[in-house]
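**Student:** from the sequence below, what's the structure:
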Amino acid sequence: MRTVPTYSLYGVNSSEPLLDQLHFESIASRSQLYAWEIKPHRHERFLQFLYIHRGSGEALLEGRKERLASGSLITVPPHHVHGFVFAPDVDGIIVTMTDTYLRTLLAGLPGTVPLFEHPRHDRVARRHALAGTLALFREEMESVSPWRGASLSALLTLMLVGIARIAEASAPAKTQAGSRPARHFRQFQQLLETDYREQNDIAYYAGAIGVTPTQLNRICRQLAGHSALQLIHARVLAEAQRDLLFSDLDIKQIAMTLGFSDAGYFSRFFARLTGQTPTAFRESGRARLPAFAIKDALNATDMAGAADA
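**Tutor:** Just a heads-up that it's a prediction; the model follows:
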């Protein structure tokens, strides 16, 4: 039985934590060991940044294919499925940190952590301040200078601030304010991410946040355009779709892992929200999602096989 692989670091068994809370290396040093292809996987508690100084590649982010080029900056939070194919001429860095270390670095910047909760692909212009910070980070990580650790930590904080500014600028204005509804909504998102497999109702989340179910619905509609129940269902659906596309779990197994009492109930839930049965979605989704590859650099491989990593 194959699920979506969960790695600590590119194929390292997830039971082996990083020696420190931070790890960094060149893209080439790791990916060339795997014929320049990192197959779809996810991390349980690690957040990653990949930055391409020169060269090209492709990224798979939650089933969406992104073309990578010079200046591409990819942010991958925990739990999100991702994979990469790089051209052999790629020159870039990979930074991996624990989510707790991220929160530590951003402790003095309230409201910034939620900006790192979704995968991002940003293009950083050569003259952008963030590009300069990334270049300095690479220089420092390749050096053996005194106080290297302190310098890397400071540069990493600057990197996070730069990424947060880009994310904040692209966020809808109504979600930028640090108002009480916005804080309650972030609490709801964090609880939902932790408990979505438990099939909790709206009253559970509202009580945990300290609001009424009516208030929670109002907040969700104001900030996300959907009711709290719709957001709960959407989170469960997203995980079901990941498992259908990237694992070989059968329908009953997927239903059980998501808290459904039987496969029939899960299938009706899925069909109501997508208009397709789980089996039809798996077949059509995989047909539309061939293995991503760089022309003339790698031979195309079947996406179902890519999930076997």
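
**Student:** please count neighbours and contacts with C-alpha atoms only from this point.
**Tutor:** Noted.

**Student:** Three-state assignment for the closest residue to residue 237 other than its chain neighbours, please.
**Tutor:** Sequence neighbours aside, residue 270 is the residue nearest to residue 237 in space, at 6.9 Å (criterion: Cα to Cα, 6 or more residues apart in numbering). Under DSSP: H, G, I helix; E, B strand; the rest coil, the three-state class of residue 270 is helix.

**Student:** would you do the same for the sequence below? I want to compare the two.
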Amino acid sequence: MAAADSVSKVPVYKLYGEHEQWLTPDMVHCESIADRSKLHDWQIKLHQHHGLIQLLYLRGGSARVCLDGEYFDMQPGQIVVVPQMCVHGFKFAPNAIGHVVTLALPLVQKLTQDIGDAQAVPATPRIYQVGDGDDAGKMNMGFSSLHAEYLGNGAHRNALMEAMLIAILVWLSRHEAYASGEPAREGDRGRQYFRHFCQMIEDDYAGQHSVEHYARRIGITAAYLNVLCRQYVGQSALELIHQRVVLAAKRNLVYTSMTISVVSYTLGFSDPAYFTRFFKRQVGLSPKEFRKRAATLLE
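**Tutor:** Next up is the predicted model:
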């Protein structure tokens, strides 16, 4: 079997073992290593994420990680950064403790902009050694505080979580990775096209651009762009564009007091009624119904 075919069959998850969207439009998810891995006999099989970046902090115990075909033994005090579409998997010892933080790409870009360093989150897999002493104390506090805030509902929760994430990312930017996974060699050009497409969506999702527009800017046909999207994530290019618009709409509906009309104009819709029909077709609820239901979930 060709390498590109092999990677195209690696499952793409929102979170490991889940195909469904997150219940709320949060852009961060935080859990302990045991929360998910013990449900899978401490083994997370090879998979990849679209639009998500993960940080795994192994605080105790041991683990073996695969990053785009390369295997590494992890020891306590190490952090692995897994970029989107990196094929990865873990085998944990039952005594492994630590945290797994999953970040949506829009949040990552906001954080790196706040830091003023676009390279604060590497584009290829990296493993960092925290070490002992002051550094270990900072990382333990950063990940533990982030997890506690994630589970809680205190005032200014999102702001404090972002502050913890910035602290973690700044630490990473100050340290050299001791090991790195090389990018998968299969279908390099196709994967670059796909990543470029995802980045262009992120940069201008409110522009209401067509698939043809993006394909033309990349220098490929719309048909080939659709082939790549289906190969890597099992969805069409248009579905990915719509998903990003819907995510922005959900966040505006939940976390701002914008009227539905203002939300629609912000996202490039000239007609609020059309936005309402679009949103209901994508989500199954009208914007008003979604806002009401989300409010009960976040109480």
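
**Student:** might one say that the residue nearest to residue 237 of structure 1 is in contact with residue 278?
**Tutor:** Yes: in this structure, residue 270 of structure 1 is within contact of residue 278 by Cα atoms under 8 Å, at 6.5 Å.

**Student:** contact partners for the residue positioned nearest the centre of structure 2?
**Tutor:** The C-alpha lying nearest the average C-alpha coordinate of structure 2 belongs to residue 52 (Cα atoms, centre = their mean; 1.4 Å). The neighbourhood of residue 52 of structure 2, defined by Cα atoms under 8 Å, 6 or more residues apart in numbering, consists of 14, 83, 84, 102, 103, 104, 105.

**Student:** same thing with residue 32 of structure 1?
**Tutor:** By Cα under 8 Å, 6+ apart, the contact set of residue 32 of structure 1 is residue 88.

**Student:** counterpart of it in structure 2?
**Tutor:** In the superposition onto structure 2, residue 32 of structure 1 corresponds to residue 38 when matched by TM-score structural alignment.

**Student:** make TSV out of the contacts of residue 52 of structure 2 and add neighbour count, distance to residue 164 of structure 2 and secondary structure.
**Tutor:** What follows is the contacts of residue 52 of structure 2, written out as TSV (neighbours: other Cα atoms under 10 Å; distance: Cα to Cα, whole Å; DSSP: H, G, I helix; E, B strand; the rest coil):
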residue	neighbour count	distance to residue 164 of structure 2	secondary structure
14	17	23	coil
83	25	19	coil
84	20	21	coil
102	21	14	strand
103	21	13	strand
104	20	16	strand
105	20	17	helix
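
**Student:** including distance to residue 200 of structure 2, could the residues you listed go into CSV?
**Tutor:** Below are these laid out as CSV (distance: Cα to Cα, whole Å):
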residue, distance to residue 200 of structure 2
14, 20
83, 17
84, 15
102, 21
103, 19
104, 15
105, 12
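
**Student:** check those and tell me the two furthest apart.
**Tutor:** 14 and 83 (13.3 Å; Cα to Cα).

**Student:** nearest to residue 143 of structure 2, of the contacts of residue 52 of structure 2?
**Tutor:** Within the set of those, residue 102 lies nearest residue 143 of structure 2; the separation is 12.1 Å, counting by Cα to Cα.

**Student:** ok, residue 121 of structure 2 touching residue 169?
**Tutor:** Yes: here residue 121 of structure 2 lies in contact with residue 169, judged by Cα under 8 Å, at a distance of 7.0 Å.

**Student:** just tell me what residue 55 of structure 1 corresponds to in structure 2.
**Tutor:** Using TM-score structural alignment to pair residues, one finds that residue 55 of structure 1 aligns to residue 61 in structure 2.
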